[in-house]
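# One predicted model, sequence on top.
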Amino acid sequence: MNSYENELSSGSQKNFSNMIEYIVNGMYDWVRVIDLDDNLVYVNKAMSEALERDLVGKKCYTAIGRDTPCENCVSRSAVFNGIPQHKEELILDRTYSVMSSPIKDNEGNIIAVVEVLRDITEMKNLQKEIIKQNKKLQSELNIARKLQCSLLPKELPEDKIEFSYIYKPCETLGGDFLDIFKIDAEHIGVYIADVSGHGVAASMLTVFLRSSINKNLLSPAAALKNLYTEFNRDYSDQDFYITVFYAIIDLENNTLVYSNAGHNVSPIIFNPANNKFELLRIPGIPISNWVEAPVYIDRSLALEKSDRLFLYTDGIVELKNADHEQFGEDRLVSVLQKEDSSPHIILDQIIEAASKFAGIEMYTQVPDDITMALIKIK
């Protein structure tokens, strides 16, 4: 290489070096280079101006107002490990993210460390505020969950029926709901519902459902029609909808009258003692703003001693295993047909079978609300 080429090369290197310095001095983050004896050999403009003094030649720790090296010094750790190190550091009442990276010569020897310090004080304050608000929100959700659970059925006279249910939302608040109640001395009403979606909005509609369904009517179809009207009076502008299966048990005449508002899984009447088994399929429009005049119909059937009415939402049948197969209606039915036990035991058997099939812990990992109820006629 002749002298002219050397001059061009030298000039290019100088220009490149100047460009690098312009870039580093233009950074908002603090940048400094520390030698192996903790001395500052370079400090960018942002750091010098922020600390209002010439820092080159000072010890890295005295530059930030300390008399001794920092605990868990990331620069020394970067030299020792030979790879970049990171930590958060409180400097002059501000929080900084410190990234320290070793600088190596052509032979791979570490000769210094470059540190980049980013002020993350506002981000940390925002994180603290978010955590605070999340705790407040979680507390409010827990209160709302207790309220929702308090609306679930508690006690019923069990001289003529035996009743059990499982209610497991996939979130703090669920969109499923069920209720069983005494209408009069001869009639018991029971319904199961599924609100589209999950969370707060869906749970509020379960409260609406419980408070709005007319529990004095002895026609489930009439009660659903009335509920549809109430929904469109208060929630006609909402995109949510509710599916409801509603049945009334006549204890004196041993009959069941039922109607359906779009509930997409069919409740089941079964009796293992005499091989009785029937899916209660019946059409109906969900409680929604979809049509102006929905039509609901009542159907009835005779009940026998030890008959069982099983109601559920789609969460249990749509559980999937590792092969993406659904638990499905057939597997559910097979559990029901082989169990001749109390409602509580049968529901536990369903949970056990579904958990084993999906390979999950049912009470902690469900992807959808799980709600089931079982009534046995004594």
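Received, thanks. Numbering: from 1, shown residues only.
# When you work out contacts or count neighbours from here on, use the C-alpha atoms and nothing else.
Noted.
# Do a quick rundown of the strands in the stretch 151-300 of the chain.
For the stretch 151-300 of the chain, the strands defined by DSSP state E, counting those that start in this stretch occupy 161-168, 176-182, 187-195, 242-250, 255-261, 268-271, 276-279, 299-302.
# possible to save the ones you listed as a markdown table with mean neighbour count and distance to Leu152?
Compiled in a markdown table, these are given as follows (neighbours: other Cα atoms under 10 Å; distance: least, Cα to Cα, whole Å):
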| stretch | mean neighbour count | distance to Leu152 |
| --- | --- | --- |
| strand 161-168 | 18 | 9 |
| strand 176-182 | 23 | 6 |
| strand 187-195 | 23 | 11 |
| strand 242-250 | 25 | 15 |
| strand 255-261 | 24 | 20 |
| strand 268-271 | 21 | 21 |
| strand 276-279 | 14 | 25 |
| strand 299-302 | 14 | 26 |
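# okay, pairing it with this:
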Amino acid sequence: MKTILLVEDTKVLLMIIKKKLTSRGYHVITALNGNEALLKLQAHPNIQMVLSDWIMPECDGIELCQQLKSPHYARYIFFVLLSARDDQDSIIEGINAGADDFIAKDTNIDELDARLQAGFRTLALNNELVKKNAELDSAYATIKQDLAAAGEFIKRLLPNDPHFARAELNYVSIPSAQIGGDMLGCMQLDENNVGIYLFDVAGHGVSSALMSFSVQQSISVSADSSSLVRQKTDKAPYYKITSPCQVIQQLNELYLSQEGSDLYFTMVYAILNTQTGMLSYAFAGHPPLVWMQNSKDKAVFVEQDSYVVGVFDFAEYTTRTIELAAGDKIWLYSDGITEAEKDSHQFSEARLKELIFDIREQPTSIQANTVINEVRSWQGKEQFDDDVSVLVFEWKGYPEGDEQCNTSSLKKTNTQYFK
């Protein structure tokens, strides 16, 4: 049964209207003024339809309407203003006060019933919307909680030990949302070689993060199984390290075969021989490395024209090699850094290279954070519009007591590449 709160200060008229409404099947609760109506609404939380007289003592219909339509009132009320005046100015005044409908007291019961039925239909739609919004809020809260858990899980995939034999690593990875498509890492391929990578999946959010996780798992390495970066063999030392270009080539073949996905990613994958300082690398459409040359006191780009991963079946990739000197540092980063904007201007690769040179005397252990803070300061805001990742590693030099030797021969003897 539909319940109406009828507010009328004239008792005789109150009883007449109540009788008419009851005859049409409504459950009618009455109040003699606005203050009493507020108490009745508090006592009956199910009431959402109020039919109120205009002129009443203590709290009239306009004042009551304004209180019930206040954003601070916890319940949605359909308010019908009942008045002996039906002139245009009165109607405008009532509607401006927040009334949903305006009915003259001499309106016949059929019209009054029709108006009330329309009001209840509006209430039903509103209540359904409130219910759906509550369900959406609950679903959003669950999704938010799940994303937060996923974000924490992805953080655990990032390197947790910045120190390797004769090498030191520092990085920062910040998703633009709770989870993102950037991933970086390093892995001990064998006693002398460390794999370092950074890739950037196109887009943001869940789909990019899932692909990022998939790629990271594809290139992870363990001692008892083969992976894209190290293959098991039957002869000692029972493995071969995959060259950087072949790692990316295999990733391209793998992700081209995944139907229904339009995602792709850029990547740089490198292998550092910590004994010799030889760095082998391959690009897949990724921004250039920055090589901070300690002995020459200059920063230079290391770049390579190449295709992104997961788009072109004809793409081929190339491994190249550079020789680091003691104290040299290599910087990997995603384009969220260089494409950070201020006044329609991007931070740019050139500005990043200058910044890396300017902070060259800082310890490696803090340099990635310094870069992030400088870019934030430059753009004038804390939040980045894109996922941001930056990784720097330093080669410390030859083992103490060893002399520099012919690294061109060591490149073949100390690193076994799987072609």
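Perfect, I can see it now. All values reported here derive from a predicted model rather than from experimental measurement.
# what TM-score comes out when they're superposed?
Once superposed, chain against chain, the TM-score is 0.75 (TM-score structural alignment, normalised by the length of structure 1); 336 aligned residues with a Cα RMSD of 4.1 Å.
# can you redo the strands of the stretch 151-300 of structure 1 as a markdown table with distance to Ser48 of structure 1?
As requested, these are exported to a markdown table (distance: least, Cα to Cα, whole Å):
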| stretch | distance to Ser48 of structure 1 |
| --- | --- |
| strand 161-168 | 59 |
| strand 176-182 | 61 |
| strand 187-195 | 61 |
| strand 242-250 | 64 |
| strand 255-261 | 72 |
| strand 268-271 | 78 |
| strand 276-279 | 79 |
| strand 299-302 | 84 |
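# so what corresponds to Ser344 of structure 2 in structure 1?
Counting by TM-score structural alignment, Ser344 of structure 2 corresponds to His324 in structure 1.
# closest one to Leu347 of structure 1 among the strands of the stretch 151-300 of structure 1?
For Leu347 of structure 1, the closest of the strands of the stretch 151-300 of structure 1 is strand 161-168, at 7.4 Å, according to Cα to Cα.
# mean distance, that closest one to its aligned residues in structure 2?
Strand 161-168 of structure 1 differs from its equivalent in structure 2 by a mean of 0.6 Å after superposition (mean Cα distance after the TM-score superposition for structure 1).
# which residues in structure 2 does that strand align to?
Counting by TM-score structural alignment, strand 161-168 of structure 1 sits on residues 167-174 of structure 2.
# What lies in contact with the matching stretch?
By Cα atoms under 8 Å, 6 or more residues apart in numbering, the list of residues contacting stretch 167-174 of structure 2 from outside reads 162-163, 180, 182-184, 274, 364-369, 372, 387-396.
# what separates it from the chain centre, distance-wise?
On the basis of Cα atoms, centre = their mean, to the nearest Å, stretch 167-174 of structure 2 sits 22 Å off its chain's mean C-alpha point.
# do stretch 120-136 of structure 1 as well
Using Cα atoms, centre = their mean, the offset of stretch 120-136 of structure 1 from its chain centre is 20 Å.
# How about stretch 314-327 of structure 1?
With Cα atoms, centre = their mean as the basis, stretch 314-327 of structure 1 stands 19 Å off its chain's centre.
# Give me the secondary structure label for Asp37 of structure 1.
At Asp37 of structure 1 the chain is in coil, as set by DSSP: H, G, I helix; E, B strand; the rest coil.
# That one and Asp307 of structure 1: what is the separation?
Separation of Asp37 of structure 1 from Asp307 of structure 1 (Cα to Cα, to the nearest Å): 86 Å.
# do the same with Tyr296 of structure 1
Remark: distance between Tyr296 of structure 1 and Asp307 of structure 1 (Cα to Cα) = 25 Å.
# now swap in Asp250 of structure 1 and tell me
With distances taken as Cα to Cα, Asp250 of structure 1 is found 13 Å from Asp307 of structure 1.
# Then Gly284 of structure 1?
Plainly put, Gly284 of structure 1 is 25 Å away from Asp307 of structure 1 if you go by Cα to Cα.
# what do you get for Leu137 of structure 1?
Distance of Leu137 of structure 1 to Asp307 of structure 1, given as Cα to Cα: 44 Å.
# between these two, which one's more packed in?
Asp307 (21 against 12; other Cα atoms under 10 Å).
# Quick one: map the more buried one onto structure 2.
Taking TM-score structural alignment, the alignment pairs Asp307 of structure 1 with Asp328 from structure 2.
# Tell me who's in contact with its match.
Per Cα under 8 Å, 6+ apart, neighbours of Asp328 of structure 2: 291-295, 394-396.
# Can I get these in a markdown table including distance to Glu36 of structure 2?
Output for these, formatted as a markdown table (distance: Cα to Cα, whole Å):
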| residue | distance to Glu36 of structure 2 |
| --- | --- |
| Trp291 | 79 |
| Met292 | 79 |
| Gln293 | 83 |
| Asn294 | 83 |
| Ser295 | 87 |
| Glu394 | 78 |
| Trp395 | 81 |
| Lys396 | 83 |
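# if I line the two up, what does Gln246 of structure 2 land on in structure 1?
Using TM-score structural alignment, the equivalent of Gln246 of structure 2 in structure 1 is Ala222.
# what about its match, how many neighbours?
If you count neighbours by other Cα under 10 Å, Ala222 of structure 1 ends up with 17.
# before we move on, what about Phe208 of structure 1?
For Phe208 of structure 1, using other Cα under 10 Å, the count is 16.
# Aligned against structure 2, show me the partner of it.
That one, Phe208 of structure 1, aligns with Ser214 by TM-score structural alignment.
# Any figure for the gap between that match and Leu147 of structure 2?
17 Å.
# now swap in Gly61 of structure 2 and tell me
Distance, Gly61 of structure 2 to Leu147 of structure 2, using Cα to Cα: 49 Å.
# distance between the ends of stretch 145-161 of structure 1?
In stretch 145-161 of structure 1, first residue to last residue: 28 Å (Cα to Cα).
# my read is Lys20 of structure 2 is in a helix, agree?
Yes: under three-state DSSP, Lys20 of structure 2 falls within a helix.
# my guess is it meets Asp113, correct?
No: at 9.4 Å, Lys20 of structure 2 does not count as touching Asp113 under the criterion of Cα atoms under 8 Å.
# And for Arg233 of structure 1, the neighbour number?
Arg233 of structure 1 - counted by other Cα under 10 Å - has 11 other residues nearby.
# How about the contacts made by it?
By Cα under 8 Å, 6+ apart, Arg233 of structure 1 has no neighbours at all.
# Look up how far Met372 of structure 1 lies from the equivalent of Phe153 of structure 2 over in structure 1.
For Phe153 of structure 2, the aligned position in structure 1 is Leu147, judged by TM-score structural alignment. According to Cα to Cα, Leu147 of structure 1 stands 20 Å off from Met372 of structure 1.
# Looking at those two, which has the bigger crowd around it?
Neighbours per residue, other Cα under 10 Å: of Leu147 of structure 1 and Met372, the larger number sits with Met372, 24 against 13.
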